[in-house]
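Chemist: structure of the sequence below:
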Amino acid sequence: MSPGRNDQTAQSILSAAVSSIGSVGISRTTMENVANLAGIGVATVYRRFNRKDNLVQQAIRYEAEQLLKTVEQQVQGLSTVEEALTEGFVAFLREAHRRPLIRGIGDGNVVVGLPMIAQGGGMVIEIGREFAANIIAGFQAGGQLPEFDPKPIAEIFARVGHSVLLAPDGLISFDDPYTAGRVVRECLMPAIAAQAAAAGGPQGGAGGAAGGATGGTAAGGAQ
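Modeler: This next block holds a predicted model:
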């Protein structure tokens, strides 16, 4: 059972579930303590989410969507695809690190069992891919990039971000926006430039992407 997004009671339950899972983990989260955190009866929780695993799945998606909304707000108004993707990637890592449930998707203390790790990670990848693809599509609609399928590049964006969540001790760090920004400038932007050139679109769109890949300094990477 998946209640509608306009169901305020369901929103309260999901918020409470996110808080509980992030604090004590899935195994110690119960329908009863979620009900207590939400300030409602446990029967109401069961009416909206008939099983704990359903509640957990919906809570992961809910928190990932909240993360996406926050990141989208931070990239509004940026004038180039490089700026938007770089700031978006940096903001994604920063916000993910601040959210215990998202940060803990690969942590056995939060997510128990490989199926749930795969499922939670799949949701994060799906939402990250949608975010990056929408950014690219927006610049295509504005004539700054020619038409090509943005989803493969967006998939790379999402999977790199997800890998940082699973293994945060590598060279790409939550607290190093410059290094995180280099991933976009040096890896994703050349791919976008190549796609733009192959699409044979307007010179300004392809040239802008290529120039951003080699010489631009994005807002997120420079901080």
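Chemist: from now on I want contacts and neighbour counts done on CA atoms only, so please keep to that.
Modeler: Fine.
Chemist: how far does the helix of greatest length in the chain sit from its chain's centre?
Modeler: Ranked by number of residues, the top helix in the chain under DSSP state H is helix 114-141. A distance of 6 Å separates the C-alpha centroid of helix 114-141 from that of its chain, computed with C-alpha atoms, centre = their mean, to the nearest Å.
Chemist: for it, which positions count as buried?
Modeler: Of the residues in helix 114-141, those buried by neighbour count under the rule 16 or more other C-alpha atoms under 10 Å are 116-117, 120-133, 135-137, 139-140.
Chemist: nearest residue to the residue most central in space within the chain in space, please, no chain neighbours.
Modeler: By C-alpha atoms, centre = their mean, the chain has its centre lying nearest to Gly128, at 3.9 Å. Closest residue to Gly128 apart from its sequence neighbours, by C-alpha to C-alpha, 6 or more residues apart in numbering: Ala158 at 4.7 Å.
Chemist: I have a second one here; can you model it like the first so I can compare?
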Amino acid sequence: MHTKATLFERVSAPDSGVLERLDADTLSQRIVTGAFDEIATHGWQRMTMHNVAKRSGLGRATVYRRFPSKDDLLEAVVLSEMRKYLAANAVARVGLSHEQDRIAESAAFAVEYLRAHPLLNRMLETEPETLVPSLTSSALIGFAREFIAGMWRQEIHGDEPITAERAQHLKAVAEIHVRLTLSFLVSQDSAIPLATGEDARTFARRYLAPLLTA
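Modeler: A predicted model of the protein is given here:
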């Protein structure tokens, strides 16, 4: 099935029930962890449900009861990793009161976290034809955009109501951030210096922060 659709097309978050099932089911968490390790080691194409079961210390029947196919399992892996990234990104900005500082820290965290991510690095190295189209899927971009826009709205405006125009602006800037991050992840050859977290902070303060306050 993965040859007919990008890996993230089936992700329907933020209203997907996958994360809720993971939170409530420790066996599912073990399976997802096993799948992550298997993909990071051998790649998506070579991952088998049998090997995932072995890594999880569970029987294949248990794996298939919770995830009937590789696509179902991958959906859970993607959502789990995305949630970890977004949650950790939010923590990295705790204690920063100025919008520009929060955006700068978010950009620095993204560069350092994603470039060191074992699963992404493995697939970019061995299966770019599978991963790259998936990183630009509307499901993935939409999930990250809505999460970031909602986070910014709370950080900047709190519980105060905002206009529809302002809400749309936050979503637009959030999507720009998401698309830029994914672009730099896929193709690191750039005239923009982003080799270090401090490079990312400088770029964010100079180019990204003004968009949010425009």
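Chemist: any idea which helix or strand comes after the longest helix of the first structure?
Modeler: Sequence-wise, the next helix or strand beyond helix 114-141 of the first structure is helix 151-166, with elements assigned using DSSP states H and E.
Chemist: for the residue nearest to the centre of the first structure, give me its contacts.
Modeler: Taking C-alpha atoms under 8 Å, 6 or more residues apart in numbering as the contact definition, Gly128 of the first structure lies against Leu68, Ala154, Glu155, Phe157, Ala158.
Chemist: return the residue of the second structure aligned against the first one.
Modeler: Aligned counterpart of Leu68 of the first structure in the second structure: Leu86 (TM-score structural alignment).
Chemist: chain center to the helix or strand harbouring that match: distance?
Modeler: According to DSSP H and E, Leu86 of the second structure maps onto helix 70-92. Using C-alpha atoms, centre = their mean, the mean C-alpha position of helix 70-92 of the second structure is found 6 Å from that of the whole chain.
Chemist: what about it, how far off from the first structure?
Modeler: Once superposed with the first structure, the aligned residues differ from helix 70-92 of the second structure by a mean of 1.6 Å; criterion: mean C-alpha distance after the TM-score superposition for the first structure.
Chemist: for Arg46 of the second structure, see how far away the match of Leu68 of the first structure is.
Modeler: Relative to Arg46 of the second structure, Leu86 of the second structure is positioned 28 Å away (C-alpha to C-alpha, to the nearest Å).
Chemist: the two: who's more crowded?
Modeler: Each of Leu86 of the second structure and Arg46 has its neighbours counted (other C-alpha atoms under 10 Å); Leu86 has more, 17 against 11.
Chemist: Arg47 of the first structure: neighbour count?
Modeler: By the measure other C-alpha under 10 Å, the count of residues near Arg47 of the first structure is 12.
Chemist: which residue in the second structure lines up with it?
Modeler: With TM-score structural alignment as the criterion, Arg47 of the first structure matches Arg65.
Chemist: one more: Leu78 of the first structure?
Modeler: Taking TM-score structural alignment as the alignment basis, one finds that Leu78 of the first structure is matched in the second structure by Leu96.
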